[in-house]
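1. I would like the atomic coordinates for the input below:
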Amino acid sequence: MEYLDFELPIKDLQEQLEKCEIIGKESDVDVTQTCKQIEKKLIDTKKEIYKNLTPWQRVQLSRHPNRPYTMDYIKALLGNTFLELHGDRGVKDDKAMVGGLGKIGGQSFMVIGQQKGYNTKTRQYRNFGMSNPEGYRKALRLMKSAEKFGIPVLTLIDTPGAYPGLEAEERGQGEAIARNILEMTRLKVPIIAVIIGEGASGGALGIGVGDRVLMLENTWYSVISPESCSSILWRSWEYKEQAAEALKLTAPDMKKLKLVDEIVKEPLGGAHSDRATTFITVEKAILNAFEDLNKLSPKELVQQRMNKYENMGVFKG
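-> Below is the predicted model:
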């Protein structure tokens, strides 16, 4: 397990607990009471740390290398029912954007999401979760197929942004994202979007328009990353913590501004600390959202979705 800077007190206590348990196993000394005291202190320390997280610390948690990615959720929620579909029928198959058909709790979904890599080799293969235009066009093709067969769409958002390379711009990166946003507003099937990690800029918006937008507790959603914001405003990355605070990018901020519909609670310590519980919680939130949306006709779905996005950013004095 890797630990972030602010998690070091937890690491120290965890190591103390492990040593205590080893002593108990390898000697005749009764250390039960000592282990219980350390365990209690560990739980109390975790509660104290995770109860008072700053926006920047939540950004760090969203990028934790052990945090579950899109394919982890697909394996846990859909299992062997998942059939991956490839290609945009134009240029190529974008490996940063994955999608396909599968079942969650007996209900079919078209699942689309950004996939980061687990090590250097797979990160390069997945382009660090940054999609090219063909990734967004693949996503749109799959969404249109889902609409044709009346299958709800589930998107899993986790990206540092759309790929900003020259070749991506040459192939119409901005148009591809804009086209997805337009088409998603009028798709005639339920769309549930879940932010499972980073939700950065147009890269997230390209698959982020939904009837229900769910956001895990330790994720972020913003037009720009704190580092990029800091480099623009202060000409340095040193002010990234201040930028994270100013951007109002955390789940509670997004919920307060009515930009997301629900915050999905994570286990104590973050999604990476207890993956099994995280998967169960996310599955329940998805099925609850679908149950509500399934009662609406296609016309009602589109109308509600349009109204929802038209009302964003509207304030009455």
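2. make it CA atoms for all contacts and neighbour counts henceforth
-> OK.
3. the nearest residue to E241 once chain neighbours are set aside: what's it in contact with?
-> Nearest residue to E241, sequence neighbours excluded (C-alpha to C-alpha, 6 or more residues apart in numbering): W56, at 5.3 Å. Taking C-alpha atoms under 8 Å, 6 or more residues apart in numbering, we find W56 in contact with K240, E241, A244, E245.
4. the third one sits in which helix or strand?
-> Translated: A244. helix 240-247 (DSSP states H and E).
5. for that helix, name the packing helices and strands.
-> For helix 240-247, the elements it packs on are helix 55-62, helix 226-233, judged by 3 or more C-alpha pairs under 8 Å, 6 or more residues apart in numbering; DSSP states H and E.
6. reformat the ones you listed as CSV; add distance to C35.
-> Shown next, in CSV, are the helices and strands packed on helix 240-247 (distance: least, C-alpha to C-alpha, whole Å):
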stretch, distance to C35
helix 55-62, 28
helix 226-233, 40
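7. second input sequence below; structure requested for side-by-side comparison:
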Amino acid sequence: MEYLDFELPIKELEDQLDKCLVIGQESEVDVTNTCKQITKKLEETKRSIYKNLTAWQRVQLSRHPNRPYTLDHIKALCGETFLELHGDRGFKDDKAMIGGLGKIGGQSFMLIGQQKGFNTKTRQYRNFGMPNPEGYRKALRLMKMAEKFGIPVVTLIDTPGAFPGIEAEERGQGEAIARNIFEMVRLKVPIICVIVGEGASGGALGIGVGDRVYMMENTWYSVISPESCSSILWKSWDYKEQAAEALKLTSADMKKQKLVDDIIPEPLGGAHFDRESAFKTVEQYIIKGFNELKDLSTDELVAQRMDKYCKMGDFKE
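-> Reported below is the predicted structural model:
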């Protein structure tokens, strides 16, 4: 298990507990009470740290290398029923954007999301979860296919942003994202969006328009990353913590501003500490969202979705 800077007090106590247990096994010394005291202190320390996380610490948790990625969620939610579909039928298959058909709780869904990769080789293969235009066009192709057959859509968002390279701009990155937003607003099937990691900029918005938008507790959603914001405003990455607070990018901030519908609670310490529990909770929210939407007519569904996004933000005419 890897530990972040603010988690080091937890690591120290866990190391002490391990040493205490070893002493008890290798000698006749009774260490039961000592182990109980360390365990109690460990629980108290965990609760103290994780109940008072700053915005920047939540950003760090969303990027934790042990945190489950999109494919982990899909495998847990759908098992062997998931059938991945490839290509945008125009240029190529973008490995940073994955999608396909699968069943959750007996109901068929079209699942779409960004995949980062779990080591150096797979991160390069997945382009670090940064899709090119063909990734968003593949996502749109799958959504249109789902619409044709009346299959609800689930998107799993985890990206540091759309790929900003010259070749992506040459192939129409901005247009691809804008087209997805335009088409998702009027898609004639239920759309449920879940932010499972990072929700950065247009890269997240390209698959982020939905009837229900949920954020996992230790994720973030913003027009820009704290580091990029810091480099623009202060010409340095040193103010990223300040930027994270100012951006109001945490799940609590997003819920307060009514930009997301609900927060999916995570196990103490984050989704990576108890993956199975995290997967079950995500599944419950997806099924709950679908049950709220399944009986709406097509006209009601689209009208409610449009009305939802029209109400966002304060403005005067």
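8. now the TM-score, please.
-> Put the two chains on top of each other and the TM-score (TM-score structural alignment, normalised by the length of structure 1) is 0.99; 316 aligned residues with a C-alpha RMSD of 0.8 Å.
9. circling back: now do the helix holding A244 of structure 1: distance to the chain's middle.
-> 20 Å (C-alpha atoms, centre = their mean, to the nearest Å).
10. quick one: contacts of the helix or strand containing I74 of structure 2?
-> Using DSSP H and E, I74 of structure 2 sits in helix 70-78. By C-alpha under 8 Å, 6+ apart, the surrounding residues in contact with helix 70-78 of structure 2 are 82, 102-104, 111, 113-115, 156-158, 196, 276, 279-280, 283.
11. for those residues, which one is nearest M143 of structure 2?
-> L111 (9.0 Å; C-alpha to C-alpha).
12. the closest one looks like it's in a strand, true?
-> Yes: according to DSSP: H, G, I helix; E, B strand; the rest coil, L111 of structure 2 belongs to a strand.
13. touching, it and T155? I think so.
-> Yes: with contact defined as C-alpha atoms under 8 Å, L111 of structure 2 reaches T155; the gap is 5.8 Å.
14. residues contacting the residue most central in space within structure 2?
-> Centroid check for structure 2 by C-alpha atoms, centre = their mean gives V196 as the closest residue, at 1.8 Å. Contact partners of V196 of structure 2, counting by C-alpha under 8 Å, 6+ apart, are S62, Y69, T70, L156, I157, D158, M215, M216, T219.
15. mind doing that once more with 7 Å?
-> L156, I157, D158, M215, M216, T219 (C-alpha atoms under 7 Å, 6 or more residues apart in numbering).
16. map R212 of structure 1 onto structure 2.
-> Alignment note (TM-score structural alignment): R212 of structure 1 maps to R212 of structure 2.
17. quick one, helices of the stretch 101-250 of structure 2?
-> Assigned by DSSP state H, counting those that start in this stretch, the helices in the stretch 101-250 of structure 2 fall at 120-125, 133-149, 166-170, 173-185, 201-205, 226-233, 240-247.
18. do you know which of these lies nearest K40 of structure 2?
-> Among the helices of the stretch 101-250 of structure 2, the nearest to K40 of structure 2 by C-alpha to C-alpha is helix 240-247 (31.0 Å).
19. direction-wise, compare that closest one with helix 226-233 and give the angle.
-> Interaxial angle, helix 240-247 of structure 2 versus helix 226-233 (axes from the mean of the first three to the mean of the last three C-alpha atoms, to 10 degrees): 90 degrees.
20. have a look at how far, on average, the helix or strand that helix 240-247 of structure 2 is followed by is from structure 1.
-> Following helix 240-247 of structure 2 in sequence order, the next helix or strand is helix 251-256 (DSSP H and E). Once the two are superposed, helix 251-256 of structure 2 sits an average of 0.4 Å from its aligned residues in structure 1 (mean C-alpha distance after the TM-score superposition for structure 1).
21. which parts of helix 251-256 of structure 2 are buried?
-> For helix 251-256 of structure 2, the neighbour count (16 or more other C-alpha atoms under 10 Å) marks S251, A252, D253, M254 as buried.
22. ok, stretch 259-276 of structure 1 next?
-> 259-267, 269-273, 275.
23. tell me which element H64 of structure 2 falls in.
-> Secondary structure assignment for H64 of structure 2, by DSSP H and E: no helix or strand.
24. scan structure 2 for its longest strand.
-> For structure 2, the longest strand by residue count, based on DSSP state E, is strand 191-200.
25. and the gap between K235 of structure 2 and S225 of structure 2?
-> Distance, K235 of structure 2 to S225 of structure 2, by C-alpha to C-alpha, to the nearest Å: 14 Å.
26. more crowded one of the two?
-> Each of K235 of structure 2 and S225 has its neighbours counted (other C-alpha atoms under 10 Å); S225 has more, 22 against 11.
27. might one say that the more buried one is in contact with E198?
-> No: in this structure S225 of structure 2 lies outside contact range of E198 using C-alpha atoms under 7 Å: 9.1 Å.
28. burial check on K144 of structure 2, number of neighbours?
-> By other C-alpha under 10 Å, 19 other residues sit near K144 of structure 2.
29. N132 of structure 1 now?
-> Here the number of neighbours of N132 of structure 1 (other C-alpha under 10 Å) works out to 28.
30. before we move on, back to that, give me the angle between the helix holding I74 of structure 2 and strand 191-200.
-> Interaxial angle, helix 70-78 of structure 2 versus strand 191-200 (the same axes, to 10 degrees): 150 degrees.
31. ok, now which ones touch the nearest residue to R137 of structure 2 once chain neighbours are set aside?
-> Counting by C-alpha to C-alpha, 6+ apart, D88 is the residue found nearest to R137 of structure 2 once chain neighbours are left out, at 5.5 Å. By C-alpha under 7 Å, 6+ apart, the residues touching D88 of structure 2 are E134, R137, K138, R141.
32. confirm that D88 of structure 2 sits in a helix.
-> No: assessed with three-state DSSP, D88 of structure 2 is coil; it does not lie in a helix.
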